[in-house]
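Novice: Next comes the sequence, and after it the predicted model I'd like to discuss.
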Amino acid sequence: MIGETLSILNSWIKDFGMLSEGWRAGILIFMLVFATATAAFIASRVIVALENKFSATRNLWDDALLHAARTPVVAFIWLQGVYWAAEVAHHFSDAEIFKANGTLLQIGFVWVLVWALLRLVKEAEKILVSPMKMRKPMDYTTVNAISKLLRAVVIITAVLTALQTLGFSISGVLAFGGVGGIAVGFAAKDLLANFFGGFIIHLDRPFKVGDWVRSPDRNIEGTVEHIGWRLTTIRTFDQRPLYVPNAAFTTIAVENPSRMFNRRISETIGIRYADINSMKQIVDDIRDMLKNHEEIDLDRTLIVNFLAYGPSSLDIMVYTFTKTTQWVRFHEIKEDVLLKISEIIESHGAEIAFPTRTLHLPEGVKVSGDNHEQSALEPASKDGRGQDSGTQAEKQNDSSR
């Protein structure tokens, strides 16, 4: 069909008798390229108009399909137009490069189709995790893992199809992959370990993007930013990026504080031994205060008891949980609770104890400033200058000798 059309146009232009073969080829190629650009522009405008029309509907998938197909459709039109232009050039020229037009068109078609499918997967991922578009948005980590898997399947299928188009045997490629996979597996065992570690993370979901995680086994703590197939990116609290190989998560314990239900207040507060008569009332008032506090979760354990006789204080244990799990808000609530406990202790005339030590001296010992004098405990008397009389006599005998 293309050959017949070219013959008609060529003969029509040749009838003028004014143009050489080169000029006729140039005019035909220009006309095809201009027609391609016009068709691509019209197709783009039509798809944009359809997007605006379907955006008013409640169906989100038609919007995703049109948005994903707009650019690949324009690329396909250009691909087809360039192919026709190359066929025109091949009609007027016997260059070897033009003999690959059909193969390049098939590979280009595979590329455009893969591009459209990848864009569609990306648009579907945005819809499924968006709280604005879905009543119950799916977990981002799960959707991201499925999206990566679909993209990998599409790309691998496209590569195999392109190899088949270029004349390579797929069965030979698969056989080579089976034999060479063993050697590659030994050479890249760490890479494969990280890959399967990422697969386990997506399967078990011990954490997801945005969670605060930490490991008691390693110096790992921060917010998860990205879960890849080889690395997991964690942003530490001092805003440094931490890249952890996924294989590490299969051998260490990981704590996910983001999934806690409450935060705990666990404090030991001591009062003076002199305030032991007020202990019972202080404990009861602290317990009542916590039960009436609007930020304390009464469905969790609440303990306020006289705990122990400490070295310098009577210890009271305060153990309760807040409703919030937010770090900043938790400390605001804890500050309020501690200040109210201090007010309760002061209202009973008691005081919060601090470490003290009492020194008992035996009778006869007198402490005056920095001078320590012993009167009853010293066996020898002293003269007026503070020296032992016996010692003074010995010195005199020594001098007489």
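Specialist: Thanks, I have it. Numbering: from 1, shown residues only.

Novice: alpha carbons only for contacts and neighbour counts from here, please
Specialist: Fine.

Novice: What are the boundaries of the helices in the chain?
Specialist: For the chain, the helices defined by DSSP state H cover 2-14, 21-54, 61-92, 101-129, 140-165, 170-187, 189-204, 279-291, 327-347, 389-400.

Novice: The ones you listed: which one's closest to residue 260?
Specialist: helix 327-347 (11.6 Å; CA to CA).

Novice: just checking, what packs against that closest one?
Specialist: Judged by 3 or more CA pairs under 8 Å, 6 or more residues apart in numbering; DSSP states H and E, the packing partners of helix 327-347 are helix 279-291.

Novice: and with 10 Å instead?
Specialist: The helices and strands touching helix 327-347, judged by 3 or more CA pairs under 10 Å, 6 or more residues apart in numbering; DSSP states H and E, are strand 263-271, helix 279-291, strand 314-322.

Novice: tell me which residues of it are tucked away?
Specialist: 330, 333-334, 337-338, 341-342, 344-345 (16 or more other CA atoms under 10 Å).

Novice: farthest pair in those residues?
Specialist: 330 and 345 (22.8 Å).

Novice: Let's have the helices of the chain in CSV, adding distance to residue 316.
Specialist: Shown next, in CSV, are these (distance: least, CA to CA, whole Å):
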stretch, distance to residue 316
helix 2-14, 95
helix 21-54, 67
helix 61-92, 61
helix 101-129, 48
helix 140-165, 45
helix 170-187, 61
helix 189-204, 42
helix 279-291, 7
helix 327-347, 11
helix 389-400, 59
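
Novice: Among these, single out whichever gets nearest to residue 261.
Specialist: Of the helices of the chain, the one closest to residue 261 (CA to CA) turns out to be helix 327-347, at 12.5 Å.

Novice: what sits up against the closest one?
Specialist: Residues from elsewhere that reach helix 327-347, judged by CA atoms under 10 Å, 6 or more residues apart in numbering: 262-267, 269, 271, 275, 278-279, 281-283, 285-287, 289-290, 293-296, 318, 321-324, 350-352.

Novice: how far away is residue 43 from residue 62?
Specialist: 17 Å (CA to CA, to the nearest Å).

Novice: got it, and residue 134?
Specialist: Residue 134 is 15 Å from residue 62, by CA to CA.

Novice: If you count surrounding residues, which of those two has more?
Specialist: residue 62 (15 against 12; other CA atoms under 10 Å).

Novice: adding another structure so you can compare the two:
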Amino acid sequence: MRFFLAVFLTLWLVLPGVAQGVDPDWKALSERTESVLESGDASAGALTALRGELADWRARFQEAQTANAARIETLTAQIEAIGPPPEEGETEPPGIGIQRSELNRRLEELRAPVREAQASFTAADGLISEVDRLLEANRAAQLLSKAPAPVNPVNWPPTVAAIASWLKAFGQELYAPFATPTARAVWQARGGELGLLVLVAILLLWRSGVWLGKLRDRVALHEADSAVARVILLTISVVRLILPVAGLFAVVRILQLMGAEGLRVDAATTLLPLMGFTILMARWLSLQALPMRETAQAFLPVSPARRPAARFYALMLGILLAGAMAVEVITQTANDPVVSNAVAHLVLLVIAGINLFRMGKLFLSEGEAARADDDDGGGGFWAQVLRLIGRGLILVGVLSPLVAAVGYVNLANAALWPAALSLALIMFIGILQGFAFDLYAAAMRRPDTGRDALLPTLVGFVLALLSLPLFALIWGVLPSTLREWWTKFQLGFDFGESRISPGSFLTLALVFLVGYLMVRLLKGVLRTSVLPKTKLDTGGTNAILSGTGYIGITIAILMAVTAAGIDLSGLAIVAGALSVGVGFGLQTIVQNFVSGIILLIERPIKLGDWVVVQASGVEGFVREISVRSTRIETFDRQDMIVPNADLISGVVTNYTLNNASGRVVLTLGVAYGSDTERVERILQEVAEEHPMVILNPPPLVTFDGFGTNGLDFTVRVVLRDILFKVVVASELNHAIAKRFKAEGLEHPLPRRDVLLRNPEALQPEGPPST
């Protein structure tokens, strides 16, 4: 009965997926896609729409691959618990074999829809790749298409006539609401709304700039160089950019309410806000990146004398780009759109090329001047960027008009305008980065740290990364291609039996971060609340804290890897190969690592100990013990990094291992003829009177013998704290000298006996004088 119940439940779970089979809609879509790919005559819009459908199905198949994952995992664990089938010649209980067969059968039934989804996912992914290749091929063919030579004078009159005809028709469509009484009655009935919109348009297009300009001048007059003022000024400039664009939308709404209609009016109402925004944005970028005030911080390091010319070139490029948008619409109504489009674009490309060439020359000269002024000859990072941008603008400004002149207008447009837009995007990113710096400085109220702080620097780095897709779109990468790249990035890559994806990395980072913070919290609790209440010394406390940190971080890493679903079993072969390298190339590092663990466990030295490393002669106090090395602070206040292997395998003198006491030995002498017992008694009294000298064991004074210059004595005393060894030795010497002087004892003086072999040679010749 249990067997039939299990079979029924399994079929109830599996049969819907099996019965579904291949979806007929997916089958029809795949067949239609294959036929389109074989013909290759679909338009770019049709291919893009087809690709969108394929991407939706691929997402469904990807989600279906995780169906019954929990149940599959449970059955796999049950099969592994039963164990492998018996080898040839072996037997097992009949019930185990039947159970294994039933579990395998149910597992295969559950895996069937997953495998089908995997196959369909692979097919959809392949079709998407083919569609992308076809789209790229069509775009390349469009870029390399050649139009009739626009420099041919024969093509100029039709182009001028087409533009004039379009403008004439546009004027007629604009005049249509005023042409008849009926048309006038339509918009006169909406007089109140129209009047309000006209007032709003005038205020937004004309007066908003005047009022905001006065506000900007007032802020700049009081504190123009502060971070808060720069944030306010940038905010005012953004509002000053947005309000005129809103005024253009009001103008479009006025035309719609007045009843102006027609193909050209519709195109104009669509283009007007876009063209206005393009021109205003070019002006705004030039003013922010190349400010008019000489003391203002400029994103592009151009000298104040050349900023007006650079701003003019940037504004002209914005106007010409808006004109290129209008040309695309106007020339479509010409008798020969291809010829008219080529001629009109050639005029714009020539003027834009001149502006790009001049701006490139300006940037190049500014970069060369900065390099000449720099002592290192480099001129800094931005000087190099200016030189690079200048050379690129000169190259594009010269080649694009020449390419367009021979008929490759699409290729010229695809090179010149992206170059101008890339420059605009670079300016925009720089302005945002400067805003982040100023906002941080204003929030922290420390204007001197805004440019050097880490947080705004990271914000600028993130902005630069986020701009990469925009640069790709500017230079012609299709949005579908970008989405495909993002999809591949989200899918990740296979690592052994695991799949590494951005989600896995994010999970890994978050779990490890939480684990690391928990370890820090645990160490803080142990350091401040638990360990101070124990009888452990400093070395034991440090060993427990270090061990807790290493074990906790290891556990955090393992938990993060497990939570991310990364299977490390595939690293077994790699780890085996690396063990050979560890045995040879990393032998010293491993030795120091093991020695560090021994130091933390055995604790022959601890923090604060006074040690002497005999191998290297390093003497000082132990300040830090890590798993690879130990930091010793010498008496000269220098930090010496000693490998842990030297502390384990070599001889180390630890003055403060078990206790702080230690012995001081003083050697001295007295002159010959002194009472030795009296000297010994005086030295004993001086040693016992010092407060740092321990009386049990008592000081020991010995008469060592007869020296070359005097009688030799040695004083041996045990101190309460060996750290005062040098101080106590000096104080004892002072006390002994003072007592010797009071008792009349003399220190020995160097004495030499001179033996003469012929003393008669010293006698003078002749009789002695009377």
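Specialist: Arrived safely. If you're wondering where the values come from, they're calculated on a predicted model, not measured in any experiment.

Novice: Superposed, how do the two chains score by TM?
Specialist: Once the chains are laid over each other, their TM-score by TM-score structural alignment, normalised by the length of structure 1 reads 0.58; 274 aligned residues with a CA RMSD of 3.6 Å.

Novice: And residue 124 of structure 1? What does it align with in structure 2?
Specialist: The alignment partner of residue 124 of structure 1 in structure 2, by TM-score structural alignment, is residue 522.

Novice: what's the neighbour count on its match?
Specialist: 15.

Novice: could you list every residue that touches the residue nearest to residue 164 of structure 1 when sequence neighbours are not counted?
Specialist: Nearest residue to residue 164 of structure 1, sequence neighbours excluded (CA to CA, 6 or more residues apart in numbering): residue 170, at 6.2 Å. Neighbouring residues of residue 170 of structure 1 by CA under 10 Å, 6+ apart: 160-164, 176.

Novice: same check, this time on residue 356 of structure 2
Specialist: Contacts of residue 356 of structure 2 (CA under 10 Å, 6+ apart): 313-314, 316-317, 349-350, 362, 390, 392-398, 416, 419-420.

Novice: Pull out the buried members of these.
Specialist: Counted by 16+ other CA under 10 Å, these give 313-314, 316-317, 349-350, 362, 390, 392-398, 416, 419-420 as buried.

Novice: so of those residues, which ones are in strands?
Specialist: Residues of those located in strands (DSSP state E): none.

Novice: Alignment lookup: residue 333 of structure 1 to structure 2.
Specialist: Residue 333 of structure 1 maps onto residue 728 in structure 2, by TM-score structural alignment.

Novice: Buried among the contacts of helix 327-347 of structure 1? Need that as a selection in ChimeraX.
Specialist: Applying 16+ other CA under 10 Å to the contacts of helix 327-347 of structure 1 leaves a buried subset, and the ChimeraX line that selects it is:
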select :262,263,264,265,269,271,275,279,282,283,286,287,289,290,295,296,318,321,322,323,324,350,351,352
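
Novice: do you know how far the match of residue 333 of structure 1 is from residue 653 of structure 2?
Specialist: 21 Å.

Novice: Stretch 116-129 of structure 1 vs structure 2 - mean distance after superposition?
Specialist: Following superposition, stretch 116-129 of structure 1 is found to deviate from structure 2 by 2.0 Å on average (mean CA distance after the TM-score superposition for structure 1).

Novice: just to revisit the earlier point, from the buried ones among the contacts of residue 356 of structure 2, which ones fall inside helices?
Specialist: Short answer: those in helices (DSSP H) are 313-314, 316-317, 349-350, 362, 390, 392-398, 416, 419-420.

Novice: aligned partner of residue 397 of structure 2 in structure 1?
Specialist: Residue 397 of structure 2 maps onto nothing in structure 1, by TM-score structural alignment.

Novice: Ignoring the adjacent residues along the chain, who's closest to residue 397 of structure 2?
Specialist: Closest to residue 397 of structure 2 by CA to CA, 6+ apart is residue 353, at 3.9 Å.

Novice: and the one you found, that's in a helix?
Specialist: Yes: remark: residue 353 of structure 2 belongs to a helix, assigned using DSSP: H, G, I helix; E, B strand; the rest coil.

Novice: burial measure for it, as a count.
Specialist: 25.

Novice: repeat for the one 10 residues further on
Specialist: When neighbours are defined as other CA under 10 Å, residue 363 of structure 2 has 27 of them.

Novice: repeat for the one 4 residues further on
Specialist: Neighbourhood size, residue 367 of structure 2 [other CA under 10 Å]: 27.

Novice: Doesn't it lie inside a helix?
Specialist: Yes: under three-state DSSP, residue 367 of structure 2 falls within a helix.

Novice: Quick check: closest non-adjacent residue to it.
Specialist: Per CA to CA, 6+ apart, closest to residue 367 of structure 2 is residue 383, 4.5 Å.

Novice: on that earlier part again, the residue nearest to residue 164 of structure 1 maps to what in structure 2?
Specialist: Residue 170 of structure 1 maps onto residue 568 in structure 2, by TM-score structural alignment.

Novice: Need the residue closest to the centroid of structure 1.
Specialist: residue 224 (1.7 Å; CA atoms, centre = their mean).

Novice: So it sits against residue 210, correct?
Specialist: Yes: assessed by CA atoms under 10 Å, residue 224 of structure 1 is found in contact with residue 210 at 5.2 Å.

Novice: which residues are in contact with both of the two?
Specialist: 234-235.

Novice: Which parts of the stretch 351-500 of structure 2 are helices?
Specialist: For the stretch 351-500 of structure 2, helices defined by DSSP state H, counting those that start in this stretch occupy the ranges 381-405, 409-444, 454-474, 479-491.

Novice: would you turn those helices into a markdown table with distance to residue 710 of structure 2?
Specialist: Shown next, in a markdown table, are the helices of the stretch 351-500 of structure 2 (distance: least, CA to CA, whole Å):
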| stretch | distance to residue 710 of structure 2 |
| --- | --- |
| helix 381-405 | 76 |
| helix 409-444 | 74 |
| helix 454-474 | 71 |
| helix 479-491 | 90 |
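
Novice: quick one, which of these is nearest to residue 269 of structure 2?
Specialist: Here helix 409-444 is closest among those (CA to CA), at 23.1 Å.

Novice: which one is residue 252 of structure 1 nearest to, not counting chain neighbours?
Specialist: Nearest to residue 252 of structure 1 is residue 217, by CA to CA, 6+ apart, at 6.1 Å.

Novice: The one you found maps to what in structure 2?
Specialist: Match for residue 217 of structure 1 (TM-score structural alignment): residue 615.
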